[in-house]
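**Q** this one's sequence-less:
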């Protein structure tokens, strides 16, 4: 009982140690049947075994070389489990329920990213990150082929929602950094420049990048 130590007679302790390997539920039931004690619970006996360090011979692990009980048993095709109660709560392939169904967007659906770019859902496959692609990339590659390695698309007119291929130019990533104002933001960023100066900012960034590239 909680609050005070439980005392056991020498006869009770001898019996408890001798039968320590029994499953705890049977252990308790057998003890109560032999020694009528209304102050000894299953938890009390479990704690006693632990305090005494009595080993039960069970580790909770599968023994090496021992075949699992369900070895060779196969589930019925398409059921995912043999027991009817298990099958009731199993998801069916392609099935969506709850919040997944509420939030589902079909292939072709478009959204605006937190950075202001249009994104289009292109499939329902995994991983999740590959389900959405930038619309400007989809449109540009459809018209011009794959973007070269080491390059990224730069919006020319400053309107990121304008995904026409003519509004995007592939530039080297090193140039892209200069278009953003450079490492110390000492130069005018492309997106902040007036429309009439954007071509000059672009040309300057490319020239500086080329000078850096060929400089010994």
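**A** It's in. Everything quoted here is computed from the prediction, not taken from an experiment.

**Q** only C-alpha atoms for contact and neighbour calcs from this point on.
**A** Will do.

**Q** hey, which helix is longest across this structure?
**A** Counting by DSSP state H, the longest helix found in the chain is helix 198-214.

**Q** what comes up buried for that helix?
**A** Burial within helix 198-214, assessed by neighbour count using 16 or more other C-alpha atoms under 10 Å, is assigned to 198, 201-202, 205-206, 209.

**Q** kindly indicate which of these lies nearest residue 162.
**A** Set against residue 162, the nearest of the buried residues of helix 198-214 by C-alpha to C-alpha is residue 198 (16.6 Å).

**Q** I figured the closest one was touching residue 188, is that so?
**A** No. Look at residue 198 against residue 188 with C-alpha atoms under 8 Å: they stay out of range, at 9.7 Å.

**Q** helices and strands around the longest helix of the chain, which ones?
**A** helix 173-179 (3 or more C-alpha pairs under 8 Å, 6 or more residues apart in numbering; DSSP states H and E).

**Q** so which residues make contact with the helix it packs on?
**A** With C-alpha atoms under 8 Å, 6 or more residues apart in numbering as the contact definition, helix 173-179 has outside contacts at 150-152, 154, 183, 188-191, 201-202, 205-206, 209.

**Q** buried residues in it?
**A** Counting neighbours by 16+ other C-alpha under 10 Å, helix 173-179 gives 174-176, 178-179 as buried.

**Q** structure two is appended below for comparative analysis:
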């Protein structure tokens, strides 16, 4: 009965305290068998141990270094789970709606044409600039530290002959804000502007 007072002898309390590490169900069974206390329920033992702060020492979680009981065992899907689980290579929902096949071309936020070249990871490697792809088909991999510069200033012209590999550090000299505004300069002046920028860059590189 809830709220009933239960009295334990010193011997009974000592018995429980010394066995506090046992599971509460096993402790209750041992206590009843030892003292014949049929009036003591499992809940009574739990409440007593809680009041006295007699703990089993178990936290309810996996201890560091312990091996899960199901390690190495197969976990086949059961019931309707088989119908809804992901299939390798399949694509559904929003991912399927947004999917672009390999070879798809699009314009990026900077206005360059790029092409999807694979479906692997990482995500950002799936797309490459078309003018770089075409240039490398004829010239091999772009040298480290270099970028391609459009000779006619038109980034949509992906012909390999329209692109030239230059040091990345040369770009500020050709830019429109602090450089010579190469892209917007008259076509007749572009070769001269590029040549001067290359000379200045080479001189700076050789300076002590």
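**A** Done, it's in. Note that the coordinates shown come from a computational prediction; the quantities given were computed from them, not determined experimentally.

**Q** the aligned residue in structure 1 for residue 139 of structure 2 and residue 138 of structure 1, how far apart?
**A** Taking TM-score structural alignment, the alignment pairs residue 139 of structure 2 with residue 144 from structure 1. Remark: distance between residue 144 of structure 1 and residue 138 of structure 1 (C-alpha to C-alpha, to the nearest Å) = 10 Å.

**Q** more neighbours, the two?
**A** residue 138 (17 against 9; other C-alpha atoms under 10 Å).

**Q** chain center to stretch 149-158 of structure 2: distance?
**A** The chain centroid and the centroid of stretch 149-158 of structure 2 are separated by 36 Å, computed with C-alpha atoms, centre = their mean, to the nearest Å.

**Q** in structure 1, what stretch matches that stretch?
**A** Stretch 149-158 of structure 2 lines up with residues 154-163 of structure 1 when matched by TM-score structural alignment.

**Q** can you tell me what sits against the matching stretch?
**A** Against stretch 154-163 of structure 1 from outside (C-alpha under 8 Å, 6+ apart): 116-118, 135-136, 139, 167-171, 176, 191, 195, 198.

**Q** which of those residues tops the neighbour count?
**A** Greatest neighbour count in the contacts of stretch 154-163 of structure 1, by other C-alpha under 10 Å, goes to residue 136: 24 neighbours.

**Q** tell me how many other residues surround the nearest residue to that residue once chain neighbours are set aside.
**A** Closest residue to residue 136 of structure 1 apart from its sequence neighbours, by C-alpha to C-alpha, 6 or more residues apart in numbering: residue 163 at 4.5 Å. Neighbour count for residue 163 of structure 1, taken as other C-alpha under 10 Å: 19.

**Q** which strand or helix spans residue 163 of structure 1?
**A** Taking DSSP states H and E as the definition, one finds residue 163 of structure 1 inside no helix or strand.

**Q** same deal with residue 164 of structure 2?
**A** Following DSSP H and E, one finds residue 164 of structure 2 within strand 163-167.

**Q** tell me what angle that strand forms with helix 190-206.
**A** Using axes from the mean of the first three to the mean of the last three C-alpha atoms, to 10 degrees, the direction of strand 163-167 of structure 2 lies 20 degrees away from that of helix 190-206.
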